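Colleague: model the following, please.
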Amino acid sequence: MGLLDQCEEVFGTSDLYQVLGVRPGSSEAEIRRGYRKVSLQVHPDRVTEAEKEAATQKFQTLGRVYAVLSDKEQRAVYIEQGTVNEEADISSQDRDWMEYWRLLFKKVTVADIKNFEDKYKGSEEELADIKQAYLEFQGDMDSIMESVLCSTTKDESRIRDILKKAIEAQELPAYTAFTKESAKKQRSRKRRGDKEAKEAEAVREELGLEAGADSLRNLIQSKQKNREKDMNSFLAALEAKYSGNSQKGGKKGKK
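Modeller: From the prediction side, this is the model:
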């Protein structure tokens, strides 16, 4: 069965971008992130025995979709013709998709997260993400704070300053949701953040983790976020950035 037919059968759409939950103009990192996020939802090791067969089929189909969209030549054919190079797809059907997935997404440790956080905060990458979130959510700070990686209530004033300077420099539009945000909404957001921090601290103590593990606390806090509501979604975003940086230039081995 061709890949597009397979997608229609197991995901209800033949649009490869829709299968991964990304837009047609997505970057390689966004496609990788979409693949990681959706694959976690159907990973055969994370479902019941009754669901395993269907999950395995979806997981393998996702791998084939990602293999097409992450390959420049195959993606170009799909964009231009709306079809998949079936010969190239057939050659990938016998691939061990579980092993392929493990090679793409190494397990992230607390040390990895801390290393990523140290490099990410204050970087050009974070700056770009903050601006992108501001535009995407039209200045809504609740959504911005939920979207930017590793952000906590402690980062809000810093992120606000970044956005104010960008607005003053006319790099960003002055959305009313940002410039006129009420003090009440800001206090409500801080209360939620403080509550999540306490819950994370309780989990840390229960697990016997070392004090001051801020990166892990951020990870646990992300489980509360309205957009994702799933710790694995944070890992998907982080791993797409963290492990992706280390694998650039190794296209055949990674995607």
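Colleague: CA only for contacts and neighbour counts going forward, please
Modeller: Noted.
Colleague: need the three-state assignment for Y134.
Modeller: Three-state call for Y134 (DSSP: H, G, I helix; E, B strand; the rest coil): helix.
Colleague: check which helix or strand R33 maps to.
Modeller: Per DSSP states H and E, R33 falls inside helix 28-42.
Colleague: same question, A237
Modeller: Following DSSP H and E, one finds A237 within helix 231-246.
Colleague: now E87
Modeller: Secondary structure assigned from DSSP H and E places E87 in helix 86-92.
Colleague: tell me which helix or strand comes right after that helix.
Modeller: Stepping forward along the backbone from helix 86-92, the first helix or strand reached (DSSP H and E) is helix 97-104.
Colleague: between that following helix and helix 231-246, how many degrees?
Modeller: 70 degrees (axes from the mean of the first three to the mean of the last three Cα atoms, to 10 degrees).
Colleague: now the other sequence, so there's something to compare against:
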Amino acid sequence: MSKLLAIDVGNTNTVFALVQGGEAIAQWRASTSSQRTADEYAVWLHQLMQMEGHELSDISRCIISTVVPQSLFHVRNLARRHLSVDPFIVEASSIPGVPVRIPNPSEVGADRLVTAAGAFAHYGGPLIVVDSGTATTFDIIAEDGGFEGGVISPGINLSMQALHDAAARLPRIAIEKPVKIIGTSTVGAMQSGIFWGYVGLIEGLIARIQEEHGASLKVVATGGVSSLFEGVTSSIDHFDPELTIKGLIEICNRLS
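Modeller: From the prediction side, this is the model:
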């Protein structure tokens, strides 16, 4: 059976998902670099696929979502030169079933709309999608799946890096849930501020969005660090780290 290659190019990582029968059967991550060529991607992907019993020749379709324009040239060439397929490039104006209801639809990152498509397909609407990546975004999806706007704040890793860079005596720390809120060491105080500060950010913004929207919204969390907050807040109804890939699969299904 032919397979789909779904590529999500984020600011920090690029995810390659091999899809068969509407389900992702394998995933690989690489750090995002606008300097990595199509040939380099092909060698890397070929080796990883072979390790799991797949071949590049198995791929008959490709879909690409990117928020890094400089990388698009290389991943598009990967599909055309090494997979012999013309990829579908996700753009704000080309996503079936996701009307964008803001004044300038082109301002919305493709990743946010892809995630909106995945969230609506699996959870329905209306809802809030909290995506914790390089930025933490809160996107509002209407009852019919339309994108109605949202909130963008710095991501937890970005905030932690900024704290380390701006204060000479503050060390680089790992993100983890501290035992106590009140830290009794520099590292403990930083971990508490970062972790519980973001829990407060998430809970506060969700509450304000719910109040302003005037209707009950389901809340779905996704992204690289969203699992850190599972079990510590009742503001999030579902945790689903695969929403972007699910969104790419859903878009392909709608195009078929």
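Colleague: care to give me the TM-score?
Modeller: TM-score of the superposed chains, computed with TM-score structural alignment, normalised by the length of structure 1, equals 0.31; 131 aligned residues with a Cα RMSD of 5.9 Å.
Colleague: next, the angle helix 28-42 makes with the helix holding A237 of structure 1.
Modeller: Following the same axes, to 10 degrees, one obtains 140 degrees for the angle between helix 231-246 of structure 1 and helix 28-42.
Colleague: now helix 231-246 of structure 1: buried residues?
Modeller: Within helix 231-246 of structure 1, the residues that qualify as buried by neighbour count (16 or more other Cα atoms under 10 Å) are 232-244.
Colleague: likewise for stretch 112-119 of structure 2?
Modeller: With burial defined by 16+ other Cα under 10 Å, the residues of stretch 112-119 of structure 2 counted as buried are R112, L113, V114, T115, A116, A117, G118, A119.
Colleague: OK, contacts around N77 of structure 2?
Modeller: The contact partners of N77 of structure 2, taken as Cα atoms under 8 Å, 6 or more residues apart in numbering, are A38.
Colleague: strands of the stretch 1-150 of structure 2, start to end?
Modeller: Ranges of strands within the stretch 1-150 of structure 2 are 3-9, 13-20, 23-31, 59-66, 88-89, 127-132, 135-141, 147-154, based on DSSP state E, counting those that start in this stretch.
Colleague: contacts for the shortest one, please.
Modeller: This means strand 88-89 of structure 2. Applying Cα under 8 Å, 6+ apart, the set of residues contacting strand 88-89 of structure 2 is C62, I63, I64, S65.
Colleague: pretty sure the last one is touching L5, no?
Modeller: No - under the criterion of Cα atoms under 8 Å, S65 of structure 2 lies out of contact with L5, with a separation of 11.4 Å.
Colleague: for the strands of the stretch 1-150 of structure 2, give me TSV that also has distance to V220 of structure 2 and mean neighbour count.
Modeller: Compiled in TSV, the strands of the stretch 1-150 of structure 2 are given as follows (distance: least, Cα to Cα, whole Å; neighbours: other Cα atoms under 10 Å):
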stretch	distance to V220 of structure 2	mean neighbour count
strand 3-9	19	25
strand 13-20	20	20
strand 23-31	20	15
strand 59-66	20	21
strand 88-89	25	17
strand 127-132	5	26
strand 135-141	10	24
strand 147-154	14	15
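Colleague: hmm, back to that, ok, of the buried residues of stretch 112-119 of structure 2, which one's closest to T137 of structure 2?
Modeller: Of all the buried residues of stretch 112-119 of structure 2, T137 of structure 2 sits closest to R112, with 8.3 Å by Cα to Cα.
Colleague: how much space is there between the nearest residue to that closest one once chain neighbours are set aside and E148 of structure 2?
Modeller: Ranked by Cα to Cα, 6 or more residues apart in numbering and with sequence neighbours excluded, the top spatial neighbour of R112 of structure 2 is D139, at 7.5 Å. D139 of structure 2 sits at a distance of 8 Å from E148 of structure 2 (criterion: Cα to Cα, to the nearest Å).
Colleague: next: S60 of structure 2.
Modeller: Using Cα to Cα, S60 of structure 2 is found at 34 Å from E148 of structure 2.
Colleague: list the buried ones in the helix or strand harbouring C7 of structure 1?
Modeller: Using DSSP H and E, C7 of structure 1 sits in helix 3-11. By neighbour count, with 16+ other Cα under 10 Å as the criterion, the buried positions of helix 3-11 of structure 1 are L3, L4, Q6, C7, V10, F11.
Colleague: show me what the helix or strand following it is packed up against.
Modeller: Scanning forward in sequence from helix 3-11 of structure 1 by DSSP H and E, the next helix or strand is helix 16-20. Counting contacts by 3 or more Cα pairs under 8 Å, 6 or more residues apart in numbering; DSSP states H and E, helix 16-20 of structure 1 is packed against helix 3-11, helix 28-42, helix 49-69.
Colleague: the longest one to helix 28-42, inter-axis angle?
Modeller: Right, the one you point to is helix 49-69 of structure 1. Angular relation of helix 49-69 of structure 1 and helix 28-42 on a 0 to 180 degree scale: 170 degrees, by the same axes, to 10 degrees.
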